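Asks: Have a look at this prediction, sequence included:
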Amino acid sequence: MIKDISLARKQTRVIDPAKNLHQRQLKQRIAFALIWLAGIIAITALLFIVGYMVSNGFKVINLEFLTTRPAGGVSGKGGISTTIVTTIYLVLLTITIAAPLGIGTAVFMVEYTTEYAGKKNLVGYLINLIRTSVEILAGVPSIIFGLFGFAVFVSYMKLKFSLLSAGLSGACLVLPLIIRTTEEALLTVPKSYREGSLALGTTKWQMIFGVVLPSALPGIITGIVLSVGRVIAETAVFWVTLGGSYRLPKNLLSSGRTMALHVYMLASETTAFDKALGTSAILIVIIILLNLAINISSKQFSKKFSGK
């Protein structure tokens, strides 16, 4: 009996509120300190990499470097003029192919498959297959897309090492990214926008084209700009589809060399490491400008469509 009473007293012992509060505050301070430490380490690493590449790369950047084409062979002589133009050509071609397909797929998945989602029929299984395929493609290594492009576009379709082969392979690479970002952007559009538009007598296509897509435009643009950044920075896909010629492409079936591919070739096949650093510095500046463009365009479109 005495043991039961002492046990009950221990169980009903009141915890000191001040001590409990102090312990929780200590845990919070430790968690915040670890979070800040992780953020500081990440920022320090980023600044170190960017600072090193830019400070060393800008030493070789001048007007001649930007306006002359690379020299042939393994000397590493010349500039990067043709690589800049080839990169622009490839970005335009890739986005022209991938953007309509990606946006159209996302519109279909969000606006036309809602009533079939979860149903155990042929259409429902097809929708699940499409979603699963997009998820799988988003995680496939880029070299796999390069090997696919080499096997299908370069060898089977006889397009050779060319801008067209590289553009089609690059479109396959960025297609999942455009689909996912566009789908997320469409899902953020309030349902009341759709209901209000249909209540005014518009057709479903008019509602999508005139109301939903403009409202989701900031997210769509973000996905496209991110895709542009990936095309600019990619090497594995274009190493086996673009060819690597230092000359300027004359048409879609001509070979070429992007800036990222040029950096790889300079670093691996020549001794011109300083010029590889210079090209890398320009690439980093372009990526930074693209990220700034994402932020600015998203804010501008958000203000425009929110009426602010």
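Replies: Cool, got the structure. None of the values given here were measured: they were computed from a predicted structure.
Asks: hey, let's count contacts and neighbours off CA atoms from now on
Replies: Noted.
Asks: which secondary structure elements does the helix ranked longest in the chain contact?
Replies: As assigned by DSSP state H, the longest helix anywhere in the chain is helix 17-57. Counting contacts by 3 or more Cα pairs under 8 Å, 6 or more residues apart in numbering; DSSP states H and E, helix 17-57 packs against helix 273-306.
Asks: quick check: angle from the helix it packs on to helix 17-57?
Replies: Using axes from the mean of the first three to the mean of the last three Cα atoms, to 10 degrees, the direction of helix 273-306 lies 130 degrees away from that of helix 17-57.
Asks: Now helix 273-306: buried residues?
Replies: Within helix 273-306, the residues that count as buried by 16 or more other Cα atoms under 10 Å are 273-284, 287, 290, 294, 297-298, 301-302.
Asks: From residue 45, how far off is residue 4?
Replies: 61 Å (Cα to Cα, to the nearest Å).
Asks: Look at the two and report which has more neighbours.
Replies: residue 45 (12 against 9; other Cα atoms under 10 Å).
Asks: For the more buried one, give its distance to residue 200.
Replies: For residue 45, the distance to residue 200 - Cα to Cα - is 54 Å.
Asks: Residue 132 too?
Replies: For residue 132, the distance to residue 200 - Cα to Cα - is 36 Å.
Asks: more crowded one of these two?
Replies: Between residue 132 and residue 200, residue 132 has the larger neighbour count (other Cα under 10 Å), namely 12 against 9.
Asks: A helix includes that one, no?
Replies: Yes: assessed with DSSP: H, G, I helix; E, B strand; the rest coil, residue 132 lies in a helix.
Asks: mind checking the SS state of the most centrally placed residue in the chain?
Replies: Here the mean C-alpha position of the chain is nearest to the C-alpha of residue 226 (Cα atoms, centre = their mean), at a distance of 3.7 Å. Here residue 226 is recorded as helix under three-state DSSP.
Asks: which residues touch it?
Replies: Residue 226 sits next to residue 290 when contact means Cα atoms under 8 Å, 6 or more residues apart in numbering.
Asks: Repeat that for residue 207.
Replies: Contact analysis of residue 207 by Cα under 8 Å, 6+ apart lists 194, 197, 198.
Asks: Would you mind measuring from it to residue 193?
Replies: From residue 207 across to residue 193, the span is 9 Å (Cα to Cα).
Asks: Check residue 106 too.
Replies: 18 Å.
Asks: what comes up buried for whichever strand or helix holds residue 207?
Replies: In this assignment (DSSP states H and E), residue 207 forms part of helix 204-207. In terms of neighbour count (16+ other Cα under 10 Å), helix 204-207 has its buried residues at residue 207.
Asks: same check, this time on stretch 67-87
Replies: Counting neighbours by 16+ other Cα under 10 Å, stretch 67-87 gives 69-70, 76-87 as buried.
Asks: then this one, side by side with the first:
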Amino acid sequence: MAADTSDDSAASGFGQISRSKDVAFRLLALAATLIGIVSLAALLLNVAIDAVGWLDWGFLTNPPHPNPNEAGFLPALVGSIAIMLLIALITFPVGVGAAVYLEEYANDGYLTRFIQLNIANLAGVPSVVYGLLGLGLFVGLLNIGYGSVLAAAFTIALLILPIVIISAQEAIRAVPDSQRQASYGMGATKWQTIRNVVLPRAMPGIMTGTILALGRAIGETAPLIMIAAPTTVFGIPNSLLSKVSAMPLQIYNWASYPQTEFQYGVVAAGVVTLLVVLLTINSIAIIIRNRYQQRT
């Protein structure tokens, strides 16, 4: 009887310690979450307050100007949107196609493992290295042109392509093999199985990875500097070979001006515009992803 009482006390003490650790870990995780959210909210609020009075229709439709009251963001805004559209058109089909080949067609041999290892390594290469690659390949070898729309899009597309491939591979890998076997059992070919079974079910994950990659691409500055993209242009690009600036470059240029109005008000208005464009692009991609989820 005494032994049973001792065992019950030990079990009760162990359970109490476990619950205490669980509560402590939950509070620690909550504190870490709140620190990140509160810090980000404070930063965004500070930027939004500085942008009041500067972010208006004239700011969005005027070209840059040495007078802060007349400075505009239109060429950089149009340039960033053009670059992002080209990046999406390049990276999505190439990245998904590479992922489909590696997951569905390639043999598990040394060559495939070597390719997988290099893709994983390329995802962690600093962006300035891709800028040097773009300068040597697209500007020097292919002679696309310094700071052109095509050179900027191809360079940043190389930067985010490994991320798109890896995320697409994970999404394709997550599709159960039983669904593939069921499709084969119905007489479907491999391509029909990939098109009608694998890709529709993997598309939400593929879209999520693409959204994250595009979010990184829109804020990149180092590759654009390396391919000699101008920090300021006064007209919107009218062809794929036109000189182009981007919102991060224009914001960086304004931050170097000595006037206080540029360093705070105009820069803050540019940052808010950049965030709005980023959130808009992400929202459109999320809507498309959710539609695929509903279909599947």
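Replies: Looks like it arrived, so ask away. No experiment lies behind these values; they were computed from the predicted model shown.
Asks: still on that earlier bit, moving C-terminal from the longest helix of the first structure, which element do we reach first?
Replies: Using DSSP H and E, the next helix or strand after helix 17-57 of the first structure towards the C-terminus is helix 63-67.
Asks: according to the alignment, the helix or strand following that next one goes to what range in the second structure?
Replies: The element immediately downstream of helix 63-67 of the first structure (helix or strand, assigned by DSSP H and E) is helix 81-107. Mapping helix 81-107 of the first structure onto the second structure (TM-score structural alignment) gives residues 74-100.
Asks: The matching stretch vs the first structure, average distance?
Replies: When the first structure is overlaid, stretch 74-100 of the second structure sits 1.1 Å from its aligned residues on average, using mean Cα distance after the TM-score superposition for the first structure.
Asks: try stretch 11-24 of the second structure
Replies: Mean deviation of stretch 11-24 of the second structure relative to the first structure after superposition (mean Cα distance after the TM-score superposition for the first structure): 2.3 Å.
Asks: Relative to the first structure, which residues correspond to that stretch?
Replies: Going by TM-score structural alignment: stretch 11-24 of the second structure matches residues 17-30.
Asks: The second structure: which residue goes with residue 158 of the first structure?
Replies: By TM-score structural alignment, residue 158 of the first structure lines up with residue 143.
Asks: again, but for residue 126 of the first structure
Replies: By TM-score structural alignment, residue 126 of the first structure lines up with residue 111.
Asks: Tell me, how many residues neighbour that match?
Replies: 11.
Asks: Please tell me how far it sits from residue 44 of the second structure.
Replies: 47 Å.
Asks: Equivalent analysis for residue 128 of the second structure, please.
Replies: From residue 128 of the second structure to residue 44 of the second structure the distance is 27 Å (Cα to Cα).
Asks: go on, residue 285 of the second structure?
Replies: Taking Cα to Cα, one finds residue 285 of the second structure at 23 Å from residue 44 of the second structure.
Asks: now swap in residue 287 of the second structure and tell me
Replies: Applying Cα to Cα to residue 287 of the second structure and residue 44 of the second structure gives a distance of 24 Å.
Asks: do residue 190 of the second structure as well
Replies: Residue 190 of the second structure is 49 Å from residue 44 of the second structure, by Cα to Cα.
Asks: Please name the spatially closest residue to the equivalent of residue 276 of the first structure over in the second structure (chain neighbours excluded).
Replies: Superposed on the second structure with TM-score structural alignment, residue 276 of the first structure falls opposite residue 267. The shortest distance from residue 267 of the second structure to any residue other than its chain neighbours is 5.7 Å, reached at residue 251 (Cα to Cα, 6 or more residues apart in numbering).
Asks: Over to residue 65 of the first structure?
Replies: residue 79 (4.1 Å).
Asks: Pull the contacting residues for that neighbour.
Replies: By Cα under 8 Å, 6+ apart, the contact set of residue 79 of the first structure is 64, 65, 66, 67, 68, 69, 70, 71.
Asks: So what does the fifth one match up with in the second structure?
Replies: Same thing as residue 68 of the first structure. Match for residue 68 of the first structure (TM-score structural alignment): residue 62.
Asks: Isn't its match up against residue 77?
Replies: No: using Cα atoms under 8 Å, residue 62 of the second structure is not in contact with residue 77, being 10.6 Å away.
Asks: Where does the nearest residue to residue 90 of the second structure once chain neighbours are set aside sit, in terms of helix or strand?
Replies: Spatial nearest neighbour of residue 90 of the second structure, excluding adjacent residues (Cα to Cα, 6+ apart): residue 157 at 6.8 Å. Under the criterion of DSSP H and E, residue 157 of the second structure resides in helix 149-173.
Asks: equivalent range in the first structure for the next helix-or-strand element following that helix?
Replies: Next helix or strand after helix 149-173 of the second structure toward the C-terminus (DSSP H and E): helix 177-185. On the basis of TM-score structural alignment, helix 177-185 of the second structure is assigned to residues 191-199 in the first structure.
Asks: how big's the offset between the matching stretch and the second structure?
Replies: Relative to the second structure, stretch 191-199 of the first structure is 1.7 Å off (mean Cα distance after the TM-score superposition for the first structure).
Asks: Show me which residues of that stretch are buried.
Replies: 194, 197.
Asks: residues in contact with that stretch?
Replies: In contact with stretch 191-199 of the first structure (Cα under 8 Å, 6+ apart) are residues 204, 207, 208, 211, 212.
Asks: how deep is the residue mapped onto the fourth one from the second structure tucked in, by neighbour count?
Replies: Taking TM-score structural alignment, residue 211 of the first structure has residue 197 as its aligned residue in the second structure. Per other Cα under 10 Å, the neighbour tally for residue 197 of the second structure reads 17.
Asks: And the one 4 residues further on, by the same measure?
Replies: Per other Cα under 10 Å, the neighbour tally for residue 201 of the second structure reads 21.
Asks: May I ask which helix or strand encompasses it?
Replies: Assigned by DSSP H and E, residue 201 of the second structure falls in helix 199-218.
Asks: on average, how far is that helix from the matching bit in the first structure?
Replies: Mean for helix 199-218 of the second structure is 1.9 Å (mean Cα distance after the TM-score superposition for the first structure).
Asks: what range in the first structure does the helix or strand following that helix sit on?
Replies: Per DSSP H and E, the first helix or strand lying C-terminal to helix 199-218 of the second structure is helix 222-226. Helix 222-226 of the second structure lines up with residues 236-240 of the first structure when matched by TM-score structural alignment.
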